[in-house]
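Peer 1: Here's a sequence, model it:
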Amino acid sequence: MGYVIRPVRADEWEQLKELRLAALADPVARVAFNETFQEAVGRPDELWRQRAARSDEGDTVVTFIGEAADGTWGGMVVVLVETDEGAPQTHVVGVYVRPGHRGTGLAQELLRAAVEWSWGLAEPVVARVRLRVHEENARAEAFYRRLGFTATGRTMADPKDPAAGEREMALRRG
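Peer 2: As a prediction, the model looks like this:
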């Protein structure tokens, strides 16, 4: 199954909202996202419009989607620029692939787009791409390792459950 990997456009906020809500309703959302379905479903449409518009501008945050030949969105990834932690970096969040699109290579294509966007920034020049993975999400951690991400040793509490932890992984610019 082939996909067109591209940024979300400003006028696609409703599709973005639907995909994000589908992600948060997925059984693995507990260990994959810091936001809950209950939090997101109540957010005003203006927030979704803003998220889509920011992605369309593409200078500090972009949401990439994988669009199948029939026009459906199979998955997404969000990548945002961070400059407040020393050397400029990007942070990958919101990685999601719909169940019917898993195992197709879409997740790898989405992550590749996020990393290429990060390395392609003229300003700021990004030193690394980072992400966080829940300690119970071994499948995601193994996937990120296959793509070259390594554990940084940095951990933090899960914002939804302080008894659980998340590990930071990063890919350094070569």
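Peer 1: CA only for contacts and neighbour counts going forward, please
Peer 2: OK.
Peer 1: which helices and strands sit right next to the lengthiest strand in the chain?
Peer 2: Criterion DSSP state E: the longest strand present in the chain is strand 161-172. With contacts defined as 3 or more C-alpha pairs under 8 Å, 6 or more residues apart in numbering; DSSP states H and E, strand 161-172 has these neighbours: strand 128-134, strand 150-158.
Peer 1: Downstream of the first one, the next helix or strand is which one?
Peer 2: Spelled out, it's strand 128-134. Sequence-wise, the next helix or strand downstream of strand 128-134 (DSSP states H and E) is helix 138-146.
Peer 1: ok, residues contacting that following helix?
Peer 2: 133, 150 (C-alpha atoms under 8 Å, 6 or more residues apart in numbering).
Peer 1: now the angle from that helix to strand 150-158?
Peer 2: Counting by axes from the mean of the first three to the mean of the last three C-alpha atoms, to 10 degrees, helix 138-146 points 150 degrees away from the direction of strand 150-158.
Peer 1: Can you get me the centre-to-centre distance for helix 138-146 and its chain?
Peer 2: How far helix 138-146 lies from its chain's middle: 14 Å, per C-alpha atoms, centre = their mean, to the nearest Å.
Peer 1: Ok, stretch 23-32 next?
Peer 2: How far stretch 23-32 lies from its chain's middle: 13 Å, per C-alpha atoms, centre = their mean.
Peer 1: gap between the two ends of that stretch?
Peer 2: By C-alpha to C-alpha, to the nearest Å, the extent of stretch 23-32 from end to end equals 9 Å.
Peer 1: compare with the first, here's sequence two:
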Amino acid sequence: MNQYVIRPVRAEEWDKVKELRIAALRDPAAPVAFLETLEQGEGKSDEVWQERAAGAAAGRGVRQFIAEGPDGVWAGTVSILVEEAGTTDIFDGEIEQAQAHLVGVFVRPGQRGTGLTEKLFAAALEWAWGLEEPVLARVRLFVHEENARAGAFYRRFGFVPSGKVVPMPTDPSAKELEYVFPRPA
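Peer 2: Model (predicted):
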């Protein structure tokens, strides 16, 4: 596992961003882990993937981190979105304080349980805490009520349930649970 390099994506790596996302959407846990289907992911044009990679490689709004093996294969990813105070989130809730939102967590099955997810999360949080003006008050994420494995990992990493529960945008009968990681003092 120590052979993996954790780093942000580069704009020109859009084809690898696409390949890893499609792999994530093929995972059996995808229906409770992502708000996108395999068909939706596969239906996006190359231009959409190019824009997605470029947006995740620079600026303050979003950053995508990947775990790259010595063979160049990407074994995992996490993206972190900045939510500015006064904006609206994907659940139509108002953002009261500048914060970040972790999304798109995926590690290939063969690398799960190796510490790779922890390293991806650590890189994402380090990036978030390094942002200035305004500094971010917390990092949050949402987990499907039936995704117990993910919820257990988030708690072990240090995220705590906030008590906020929202309907899943793709299935309002299902619930998403908010977990938060406050800014270290």
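Peer 1: Any idea what the TM-score comes out to?
Peer 2: Laid over one another, the chains give 0.97 as their TM-score (TM-score structural alignment, normalised by the length of structure 1), with 174 aligned residues with a C-alpha RMSD of 0.9 Å.
Peer 1: hang on, the earlier thing: turn the helices and strands packed on strand 161-172 of structure 1 into CSV, columns for distance to Trp73 of structure 1.
Peer 2: Converted to CSV, those look like this (distance: least, C-alpha to C-alpha, whole Å):
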stretch, distance to Trp73 of structure 1
strand 128-134, 22
strand 150-158, 28
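Peer 1: Can you show me the helices along structure 2?
Peer 2: Assigned by DSSP state H, structure 2 shows helices spanning 14-26, 30-33, 38-42, 46-57, 116-130, 148-157.
Peer 1: Please convert these to TSV, extending it with distance to Phe181 of structure 2.
Peer 2: Formatted as TSV, these follow (distance: least, C-alpha to C-alpha, whole Å):
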stretch	distance to Phe181 of structure 2
helix 14-26	24
helix 30-33	19
helix 38-42	29
helix 46-57	22
helix 116-130	9
helix 148-157	9
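Peer 1: Can you say which of those is nearest to Thr87 of structure 2?
Peer 2: helix 116-130 (17.9 Å; C-alpha to C-alpha).
Peer 1: closest to Asp26 of structure 1 out of the helices and strands packed on strand 161-172 of structure 1?
Peer 2: Here strand 128-134 is closest among those (C-alpha to C-alpha), at 15.5 Å.
Peer 1: the inter-axis angle of that closest one versus strand 161-172?
Peer 2: Using the same axes, to 10 degrees, strand 128-134 of structure 1 lies at 150 degrees relative to strand 161-172.
Peer 1: For strand 128-134 of structure 1, grab the matching residue range in structure 2.
Peer 2: Mapped onto structure 2 using TM-score structural alignment, strand 128-134 of structure 1 covers residues 138-144.
Peer 1: Please tell me how far that stretch is from the chain's geometric centre.
Peer 2: Counting by C-alpha atoms, centre = their mean, stretch 138-144 of structure 2 comes out at 9 Å from the chain centroid.
Peer 1: Superposed on structure 1, what's the mean shift for it?
Peer 2: Compared with structure 1 after fitting, stretch 138-144 of structure 2 deviates on average by 0.2 Å (mean C-alpha distance after the TM-score superposition for structure 1).
Peer 1: in structure 2, what residues pair with the longest strand of structure 1?
Peer 2: Under the criterion TM-score structural alignment, strand 161-172 of structure 1 matches residues 171-182.
Peer 1: My guess is Phe33 of structure 1 contacts Val78. True?
Peer 2: No - look at Phe33 of structure 1 against Val78 with C-alpha atoms under 8 Å: they stay out of range, at 11.9 Å.
Peer 1: Mutual contacts of the two, please.
Peer 2: Gly94.
Peer 1: hmm, back to that, from the helices and strands packed on strand 161-172 of structure 1, which stretch is densest packed?
Peer 2: Highest mean neighbour count of these: strand 128-134, a mean of 22 (counted as mean count of other C-alpha atoms under 10 Å).
Peer 1: for that one, packing partners?
Peer 2: Looks like strand 128-134 of structure 1 contacts helix 29-32, strand 89-97, strand 161-172 (3+ C-alpha pairs under 8 Å, 6+ apart).
Peer 1: Quick check: the shortest one compared with structure 2, mean distance?
Peer 2: If I follow you right, that is helix 29-32 of structure 1. Helix 29-32 of structure 1 sits 0.6 Å off on average (mean C-alpha distance after the TM-score superposition for structure 1).
Peer 1: Check the last one too.
Peer 2: After superposition onto structure 2, the average distance of strand 161-172 of structure 1 to its aligned residues comes to 0.6 Å, using mean C-alpha distance after the TM-score superposition for structure 1.
Peer 1: Residues contacting that strand, please?
Peer 2: Under C-alpha under 8 Å, 6+ apart, the answer for strand 161-172 of structure 1 is 127-135, 148-158.
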